[in-house]
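Peer 1: I'll drop the sequence and a predicted model, then ask my questions.
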Amino acid sequence: MGSLSLRTRFASSRAIFLFLLLMALLTGCEAKSEEAASASPPPPPEVEVAEVTAQPVVLSESFTGRVEAAETVELRSRVSGYIQEVAFEEGELVEQGDLLFLIDPRPYQARVNAAQADLAQARSQQAQAGSEAERARVLLGRQAISQEVHDQRQSALSNSRAMVDAAEAALQTAELDLEYTRITAPVSGRVGRAMVTRGNLANADQSLLTTLVTIDPIHVYFEADEQAAFASQTLLTGDASNSLNIELGGDPQRQYKGTLDFIDNRLNPNTGTLQFRAVLDNPDGRIRPGEFARVEMPVARLDQALLVDGKAVLTDQDRRYVYVVDENNLAQRR
């Protein structure tokens, strides 16, 4: 009897426990259903809308270029001799006419002195020949000498004049050679390093002494493909259209305004490109030849172009699109 009562109590307790668990599950489902029913959908996201305007616009393309000096000079000596002085600091700015190198002038000064002496001698001989020719003319009028003697003295006078001319030319040559011992800057600009230093021999027309480049203005050369080149030439007519935006060294902080001043007269047959040149003001000399440049050049003009903020343009694989709000205030992809 005791065992039977125990089993009965255990079965009753189990039934009560299952009943309570079922009631808890049903209550939880009903609560979740009520929460789901009471939750409202989220509001639509707020987006900025901009009105698209149509107006004339000029399209530009970017081209790669290089900065070059307007004038580049390779200084070579015109006479041979030993460098006596290097009269500049390498890399400094120099003015036209400044002394850069001095070749030992003493041998050339001696040649000038010798040429001056030869000229003085030739002039003395000319004066004597002139006196004899004049005396012969008077004597011939008195029939005191023969015509042959008269002609000989006139010929001697002509020869003496030629000797004077030759002596004067030799003196000018010697003076030029002496002047060439002073090598000066032919243009204003920035000088490079001295390739021949003091005490070394400079050979005439062979030894490169240094290089000199002008700095203001400075040029930017770039090349455009055939299609862009011919499209741009229809726009590059006035001074305003010739203005170009130029970025140097890939640095957005180094933006300059240049002016197109040269278009080559033929296409490069190897590359199919046409060369252009822009001019930049460079009064402080900060722009140096050899720098990399990006040039923005106009290539087309549109009379009615739709201008859209760049932030609204999206990309999907190989095409770009925007969302347009229609009359029902709905966004459509285009």
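Peer 2: Now that the structure is in, tell me what you want to look at.
Peer 1: Could you use CA atoms for every contact and neighbour count after this?
Peer 2: Fine.
Peer 1: Tell me the spacing between V295 and F230.
Peer 2: Going from V295 to F230 by CA to CA, to the nearest Å gives 16 Å.
Peer 1: Neighbour count: the two, which is higher?
Peer 2: Ranked by neighbour count (other CA atoms under 10 Å), V295 and F230 place V295 first, with 25 against 13.
Peer 1: Figure out the helix or strand that that one lives in.
Peer 2: Element membership for V295 (DSSP states H and E) is strand 292-307.
Peer 1: buried ones in that strand?
Peer 2: For strand 292-307, the neighbour count (16 or more other CA atoms under 10 Å) marks F292, A293, R294, V295, E296, M297, P298, V299, A300, R301 as buried.
Peer 1: With stretch 176-195 instead?
Peer 2: The neighbour-count check on stretch 176-195 (16+ other CA under 10 Å) flags 177-185, 187-192, 194 as buried.
Peer 1: T173 in helix, strand or coil?
Peer 2: helix (DSSP: H, G, I helix; E, B strand; the rest coil).
Peer 1: and it, how many residues sit next to it?
Peer 2: 15.
Peer 1: who touches it in this structure?
Peer 2: Counting by CA atoms under 8 Å, 6 or more residues apart in numbering, T173 touches no other residue.
Peer 1: ok, the nearest residue to Q206 once chain neighbours are set aside - contacts?
Peer 2: Once flanking residues are discounted, Q206 sits nearest to R76: 6.5 Å by CA to CA, 6 or more residues apart in numbering. By CA under 8 Å, 6+ apart, the contact list for R76 reads A204, D205, Q206, S207, L208, L209, T210.
Peer 1: Return the subset of these lying in strands.
Peer 2: The strands, defined by DSSP state E, take in L208, L209, T210 from the contacts of R76.
Peer 1: also this one, for the comparison:
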Amino acid sequence: MKNKYIYCIAALSLIIFASCKSKSGKQNAAPPPTPVSVAEVKKADALYYDKYQGQVIALNSVELRSQVAGFITGIFFKEGEVVTKGTPLYEIDRRKFVAAYEQAKANVASANANLVKAQKDVDRYNMLLKNDAVARQTVDQAVAAYATSKSQVQVAQAGLASAATDLSYATIKAPFTGRIGISQVKLGAQVTPGTTLLNTISTGNPIGVDVVINEQDINRFYKLQNHSTDTTFKLQLSDGTLYNKTGKVFAIDRGISGNTGTIKVRIQFNNDKDVLKDGMSCVLQVLNDDSGNRIQIPYKAITEQMGEFFVFVSKDTVAEQRKVTLGPRIQSNVVIMNGLQAGDKIITEGFQRLRDGGKITLGAPPTAGKDGKAAPARK
């Protein structure tokens, strides 16, 4: 009876051992290779641009203010139109300025008449002095009177010039050819010299775009000032469209801001169609120095881990995870600055569950089913 129990226990132990061994074998079995899709790394032309927020600015803009006091008696332009240099724009009541000018002319005429009389007196007394017919003191007095009359002529002429200037200031003319804005005063308005803003006039072609750059980029823009091409500068308007004219560096500010470490750069654009308006916002695109024949791969092949970027490279039947440095995106591709070489084969699909050194096989990667789980790959 005792031997019977021993045989039963031994048989049961063998069954349990076989079961455990079977389970252990299943657990230690290697997972099947992951089906993936690969693509060969190639070089391609890559033109990409650095972007700077900019603002359209007129290269020449002037605020019109009166230099004499008075009331507006004439406005001779249509608001918003282009006016040519020298065109009368505003007129301030001219009557008192005309009167002052005429009085100044009369003063000049009177001073000239006194000068002529003084000159004749000097000539007459000098002749009499030769014949000892007049005292020397009288001659000296005549010469002094002549000098006084001559200085009075100069004073009168200066007064005439001042009156002529005031009269000219009564008519405000366009200082250059440009577009004039909406008038800030109406007929009959009183203006104060140097204070009352009448209007603003600015040039529109060519026109500038101001951007602010970091001091680290200064040398780059100094080089572009002398060696830019038609593809160096592009302008993106606020509606997302690209402006169809090319630009060039017009000016770089004199110094760097001590508070921000930045400097202003002005880019000039042709604006013959009057598309760009003073004050518009835009984005200046500057051709990147690294543009050229660069390695590009599909952006979907990139994985990110803790701020670093990786791709899986196919090494026969093994996936090798490799760290890469990204450049700018170009449509669906991305430029790789470091980490890959032309000819490498990268995994573009099926890498979501891969680890470095994982087994792979070429084929259609599993697709997600209705339940969200990956469907088995076709054999």
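Peer 2: The structure has been received and is ready for your questions. The model shown is predicted, which means the values in this text are computed figures rather than measured ones.
Peer 1: between the buried residues of strand 292-307 of the first structure, which is nearest A50 of the first structure?
Peer 2: Within these, the smallest distance to A50 of the first structure is 23.9 Å, found for R301 (CA to CA).
Peer 1: from memory the closest one sits against A231, does it?
Peer 2: No: the pair R301 of the first structure / A231 is not scored as a contact, 9.6 Å apart, by CA atoms under 8 Å.
Peer 1: which residues in the stretch 1-150 of the second structure form strands?
Peer 2: 34-40, 42-46, 49-57, 61-65, 70-75, 82-83, 88-92 (DSSP state E, counting those that start in this stretch).
Peer 1: between those, which one is nearest to I16 of the second structure?
Peer 2: Closest approach to I16 of the second structure among the strands of the stretch 1-150 of the second structure is made by strand 34-40 (34.2 Å; CA to CA).
Peer 1: For the closest one, which residues meet the burial criterion?
Peer 2: Applying a neighbour-count criterion of 16+ other CA under 10 Å, the buried positions in strand 34-40 of the second structure are T34, P35, V36, S37, V38, A39.
Peer 1: Output the contacting helices and strands for it.
Peer 2: Helices and strands touching strand 34-40 of the second structure, by 3 or more CA pairs under 8 Å, 6 or more residues apart in numbering; DSSP states H and E, are strand 345-349, strand 360-362.
Peer 1: can you rerun that using 10 Å?
Peer 2: Using 3 or more CA pairs under 10 Å, 6 or more residues apart in numbering; DSSP states H and E, the elements in contact with strand 34-40 of the second structure are strand 292-298, strand 308-315, strand 318-330, strand 345-349, strand 360-362.
Peer 1: Mind giving me the packing neighbours of the first one?
Peer 2: Strand 292-298 of the second structure makes packing contacts with strand 34-40, strand 42-46, strand 318-330, strand 333-338, strand 345-349 when contacts are defined by 3+ CA pairs under 10 Å, 6+ apart.
Peer 1: can you put those in TSV and add distance to V311 of the second structure?
Peer 2: TSV is the format used below for these (distance: least, CA to CA, whole Å):
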stretch	distance to V311 of the second structure
strand 34-40	11
strand 42-46	15
strand 318-330	5
strand 333-338	11
strand 345-349	7
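Peer 1: Give me whichever of those is most buried.
Peer 2: Mean neighbours per residue, mean count of other CA atoms under 10 Å, is largest over those for strand 345-349, with a mean of 22.
Peer 1: What's S5 of the first structure aligned with over in the second structure?
Peer 2: By TM-score structural alignment, S5 of the first structure lines up with nothing in the second structure.
Peer 1: make that V94 of the first structure, sorry
Peer 2: Alignment note (TM-score structural alignment): V94 of the first structure maps to V83 of the second structure.
Peer 1: Pretty sure its match sits against T200.
Peer 2: No: here V83 of the second structure does not reach T200: they are 11.8 Å apart, not a contact under CA atoms under 10 Å.
Peer 1: Comparing these two, which residue is more hemmed in?
Peer 2: Using other CA under 10 Å as the criterion, V83 of the second structure and T200 rank with V83 on top: 22 against 17.
Peer 1: Relative to A174 of the second structure, how far out is that one?
Peer 2: Distance, V83 of the second structure to A174 of the second structure, by CA to CA: 7 Å.
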